[in-house]
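# Provided below are the primary sequence and the corresponding predicted coordinates.
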Amino acid sequence: MSDTKRLTTTAGAPIADNQNSLTAGAHGPLLMQDYQLLEKLAHQNRERIPERVVHAKGWGAFGTLRITGDISAYTRAKALQPGTETPMLARFSTVAGEMGAADHERDVRGFALKFYTEEGNWDLVGNNTPVFFIRDPYKFPDFIHTQKRHPRSNLRSPTAMWDFWSLSPESLHQVSILMSDRGLPRTPVNMNGYGSHTYSLWNDAGERFWVKFHFKTQQGHSHYTNREGEEIVGKTREGYQEALFGMIEAGEFPRWTLQVQIMPEADAEKTPYNPFDLTKVWPHADYPPIEIGVMELNRNPDNYFAEIEQAAFSPSNIVPGIGHSPDKMLQARVFSYADAHRYRLGTHYEALPVNQPKCPVHHYHKDGSMNFFGQKTGAVDAYYEPNSMGGATEDPSVMEPPLKISGDAARYNHRDGNDDYSQPRALHDLMTDDQRARLYMNTAESMQGVPQHIIDRALANYDKVSPAYGDGIRAALRELAGARAAAE
């Protein structure tokens, strides 16, 4: 018996001819009854879905998280217990570019992880940087507008970027990382990943601890200069996809060491910085990283669209033992990420195979577009809760302890009393002379074409970080101006 697979319509009817349309005679018009042609054309019209507003261009693979350390005193999360191995999916991405953008552009990289735990999916949605450009989500749409195309020219606008950054000194830390060597990693496996936000852990005793997640690359940090990146883009726009896919296909599985920084709950009231501020890091001297596991990527997707493009990550996906924090940006992302997926993929996006939990799922969400699974309530007559029909019920044993931080509801000025200069200064001072020289030049190059008054405003911010920082950028700007004049 032949193993040949028979081609069918989506309804299962066998197809006799997949080469020729049905016509009235050899030279006649097409017939509307050619349902196979109509199905094929209609599906092609619908093959594209809205791309992500940010993080549109991405690369991903499957793997495992293996826990080797012991933080059971801090969390009851089963996926973080010693010896546990959890299947997972990782998706890396650029932030600003569209689907067709080149991989080797200077940009922050997304570092999104989905862990299929026995207690539900845990998503850690971060970047390759431990901080971000802003601390208040009210400014997120404004910031992203500056990274996208100008409504009149339909071109990316350095003026918009630097106008926003120069008016937002809290961005200094992230911009310093972006313009440093780490702003252009060679491949997705040559960069760290961070949960970036402050999350929380809680144990069986109901004690809460604040936590930062770090994934340190075992492949080593390796970066390109702007010129090297431009040369690669001239040859391929898919360098990251080629590197990640090729490495895993060749059996060279990339790994990252998982570390956590843990802060006792009460310490949040004592630190000289706001530990929930996404523009700040926790000094390692105060809260040393604890090595607890290894993440390995070891399987490429079989279908990129189904398993990477339709992958949906959200900070709202947590499991017992892991919680959120008062981080304003995190609080907003808990809503906005899941909401984006419902718009882009549909109401039941978490029923798609790549997003589907690998544990039993019971809920009372009802109907909606593309409900192909019926009820998940646990009993056919239970479609509301509470009920006496044997439907799924709540489990008080997984109740998260209450947050102890509170205050009066108001629109607090997030810039008042905030030190936006010390941590960028510490980062600047850690760099070697060569690294600082590239930082200054990368920053100056990104300012080309920006009006002078905006540049002056930005330089005033850098002077507050360090006079050497501002002067270094000024020297690089003069060098670029001299080179430009010599070429004219």
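Thanks, I have the structure now. Numbering: from 1, shown residues only.

# only C-alpha atoms for contact and neighbour calcs from this point on.
Noted.

# Number of residues surrounding H197?
32 (other Cα atoms under 10 Å).

# The closest residue to it other than its chain neighbours in helix, strand or coil?
Distances taken as Cα to Cα, 6 or more residues apart in numbering put L278 closest to H197, at 5.9 Å, once the chain neighbours are dropped. Here L278 is recorded as coil under DSSP: H, G, I helix; E, B strand; the rest coil.

# so L278 makes contact with P326?
No. With contact defined as Cα atoms under 8 Å, L278 does not count as touching P326 (10.7 Å).

# of those two, who's got more company?
Neighbour totals were compared for L278 and P326, and L278 leads with 23 against 17 (other Cα under 10 Å).

# what about the more buried one, distance to V233?
Using Cα to Cα, to the nearest Å, L278 is found at 32 Å from V233.

# same thing with T198?
Look at T198 and V233: by Cα to Cα, they are 35 Å apart.

# And for A285?
According to Cα to Cα, A285 and V233 sit 40 Å apart.

# what about the two, which has more around it?
Set A285 next to V233 and count neighbours by other Cα under 10 Å: V233 wins out with 17 against 7.

# which residue sits closest to G390 in space, ignoring its chain neighbours?
A379 (5.8 Å).

# residues near that neighbour, how many?
Neighbour count for A379, taken as other Cα under 10 Å: 13.

# With Q44 instead?
By the measure other Cα under 10 Å, the count of residues near Q44 is 10.

# residue closest to the middle of this protein?
G110 (3.6 Å; Cα atoms, centre = their mean).

# Checking that one next. Helix, strand or coil?
What three-state DSSP gives for G110 is strand.

# likewise Q44?
Per three-state DSSP, Q44 ends up helix.

# Roughly how far does it sit from A311?
Distance of Q44 to A311, given as Cα to Cα: 21 Å.

# nearest spatial neighbour of G293, skipping sequence neighbours?
Counting by Cα to Cα, 6+ apart, G293 lies nearest to I67, which is 4.2 Å off, once chain neighbours are set aside.

# try A112
In space, A112 is closest to V125, 4.3 Å off (Cα to Cα, 6+ apart).

# can you tell me the helix or strand for that neighbour?
Assigned by DSSP states H and E, V125 belongs to strand 120-127.

# second one coming, line it up with the first:
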Amino acid sequence: QGYRFVNGYSSHTYSFINADDERFWIKFHFKTMQGIKTWTNAQAAEIVGQDRESSQRDLFEAIENGDYPRWRVCVQVMPEADAETYQVNPFDLTKVWPHADYPLIEIGIMELNRNPENYFADIEQAAFEPSNIVPGISFSPDKMLQARIMSYADAHRYRIGVNYAALPANKAQCPVHSYHRDGNLRFDGNYGGAVNYEPNSMGGPGEDSRYNEPPLKVSGDADRYDHRDGNDDYAQPGALFRLMSEGQKAQLFSNIAEAMAGVPERIKARQLAHFYQADPAYGSGVAALLDLDIKAIAPLASLSLEELFQATSAENYAGLPTESRMPAAGA
């Protein structure tokens, strides 16, 4: 029912580096202290239809009234060596780490207690990027994270300008010694007459090896990689489904069926086979609302991906019986 009532997740795997120069893989979790509150699709359509900024307005007014929203900041911590033998790829953005293996550790509270004074300066010109980190926190071999480290800064240069990091909303709160100079719309002293290259003999800042990260061991074969081979994409969605209450499951079925209403039947059959592999009750619940016979889906769920694509292709698909067209018992 608004930004205050949802959890946040890093999704990506980052790393902590401790005082002994040891690396640990981590995932961040931000647990709302306001409780999870949701709308149905019908409620959301009605509310957003009346006020498309309803979630933003709710957050702004809560802060303005002193009802500051808070989130528990937690991390999951995995020893570096565990990544080589863990049951799933810990750097796969689509996978979670079971809390039984790596429990949440609370490290603090995040509180939002001040609204922006100028929306354009503080919000429109804000430039968040995953490459902005503080000492002790670093990255991981997460492929999607690696792409975002490169792409966000490039997007900011296009949207705001090459000197976006010098804007008040984005600049560091302490002095920064760098060799970033010039560029369109440079609006500060541009480091005066200091040289803009390194190393130099002019007393400019230099690298400090004390802050280097520990080496990262990399091994393996360079080859074409098919993420579908040997990668279980059904166990974790099934486990999440089984954690849901009956009401949550019913809402899930309704949301998916509504979204798939206009999809060709052969694509519905293909997707239902995936749901069925996660949990037969998952596939059955969606199939019932789509008026399709789940008994005809079960054989599709046992096929390989290639066989499933072939069976549900436009050339080969023969159609499924629907619940309303099923013969009566004993007929």
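Yes, it's here. Quick caveat: nothing in here was measured; it's all calculated off a predicted structure.

# if I read this right, the residue nearest to G293 of the first structure contacts V260, doesn't it?
No. Using Cα under 8 Å as the test, I67 of the first structure is too far from V260 to be in contact (12.0 Å).

# Overlap in contacts, those two.
The contact sets of I67 of the first structure and V260 overlap at I292 (Cα atoms under 8 Å, 6 or more residues apart in numbering).

# Show me where the stretch 101-250 of the first structure has its strands.
Remark: strands assigned in the stretch 101-250 of the first structure by DSSP state E, counting those that start in this stretch are 109-117, 120-127, 193-194, 199-202, 208-217.

# Give me the secondary structure label for the aligned partner of M150 of the second structure in the first structure.
Correspondence of M150 of the second structure to the first structure, assessed by TM-score structural alignment: F335. F335 of the first structure carries the three-state label helix when classified by three-state DSSP.

# What residue, apart from its backbone neighbours, is nearest F335 of the first structure spatially?
The nearest residue in space to F335 of the first structure (Cα to Cα, 6+ apart) is S316, at 7.2 Å.

# residues contacting that neighbour?
S316 of the first structure neighbours (Cα under 8 Å, 6+ apart): 123, 333-335, 337-338.

# Which members of those are the farthest-apart pair?
By the measure Cα to Cα, D123 and F335 form the most distant pair in the contacts of S316 of the first structure, at 13.7 Å.

# Looking only at neighbour counts, state which of the two leads.
Using other Cα under 10 Å as the criterion, D123 of the first structure and F335 rank with D123 on top: 23 against 13.

# That one -> the second structure?
Using TM-score structural alignment, D123 of the first structure sits opposite a gap in the second structure.

# Check the spacing between D123 of the first structure and P386 of the first structure real quick.
29 Å.

# again, but for V125 of the first structure
To P386 of the first structure, V125 of the first structure is 34 Å away according to Cα to Cα.

# Looking at these two, which is more packed in?
Using other Cα under 10 Å as the criterion, V125 of the first structure and P386 rank with V125 on top: 25 against 12.

# What about the equivalent of M244 of the second structure over in the first structure, how many residues nearby?
Counting by TM-score structural alignment, M244 of the second structure lines up with M431 in the first structure. M431 of the first structure: 13 surrounding residues under other Cα under 10 Å.

# ok, which stretches of the stretch 151-300 of the second structure are helices?
Secondary structure of the stretch 151-300 of the second structure, counting by DSSP state H, counting those that start in this stretch: helices at 235-243, 246-259, 265-278, 280-289, 294-301.

# export these to a markdown table and tack on mean neighbour count and distance to P214 of the second structure?
Converted to a markdown table, the helices of the stretch 151-300 of the second structure look like this (neighbours: other Cα atoms under 10 Å; distance: least, Cα to Cα, whole Å):
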| stretch | mean neighbour count | distance to P214 of the second structure |
| --- | --- | --- |
| helix 235-243 | 14 | 32 |
| helix 246-259 | 15 | 44 |
| helix 265-278 | 21 | 40 |
| helix 280-289 | 21 | 45 |
| helix 294-301 | 19 | 46 |
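
# Output these in CSV, with distance to L59 of the second structure appended to each entry.
Below are the helices of the stretch 151-300 of the second structure laid out as CSV (distance: least, Cα to Cα, whole Å):
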stretch, distance to L59 of the second structure
helix 235-243, 29
helix 246-259, 25
helix 265-278, 35
helix 280-289, 34
helix 294-301, 43
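
# And those: which comes nearest A44 of the second structure?
Closest of the helices of the stretch 151-300 of the second structure to A44 of the second structure is helix 246-259, at 12.0 Å (criterion: Cα to Cα).

# other SSEs contacting that closest one?
Applying 3 or more Cα pairs under 8 Å, 6 or more residues apart in numbering; DSSP states H and E, one finds that helix 246-259 of the second structure makes contact with helix 280-289.

# coming back round to it: I figured the residue nearest to G390 of the first structure was touching S388, is that so?
No. Taking contacts as Cα under 8 Å, A379 of the first structure lies outside contact range of S388: 10.2 Å.

# Spatially, what comes nearest to L145 of the second structure if we skip its sequence neighbours?
Counting by Cα to Cα, 6+ apart, L145 of the second structure lies nearest to H12, which is 6.3 Å off, once chain neighbours are set aside.

# what residue of the first structure takes the place of the one you found?
H12 of the second structure maps onto H197 in the first structure, by TM-score structural alignment.

# I'd say that match and F276 touch.
Yes. Counting by Cα under 8 Å, H197 of the first structure touches F276, with 7.2 Å between them.
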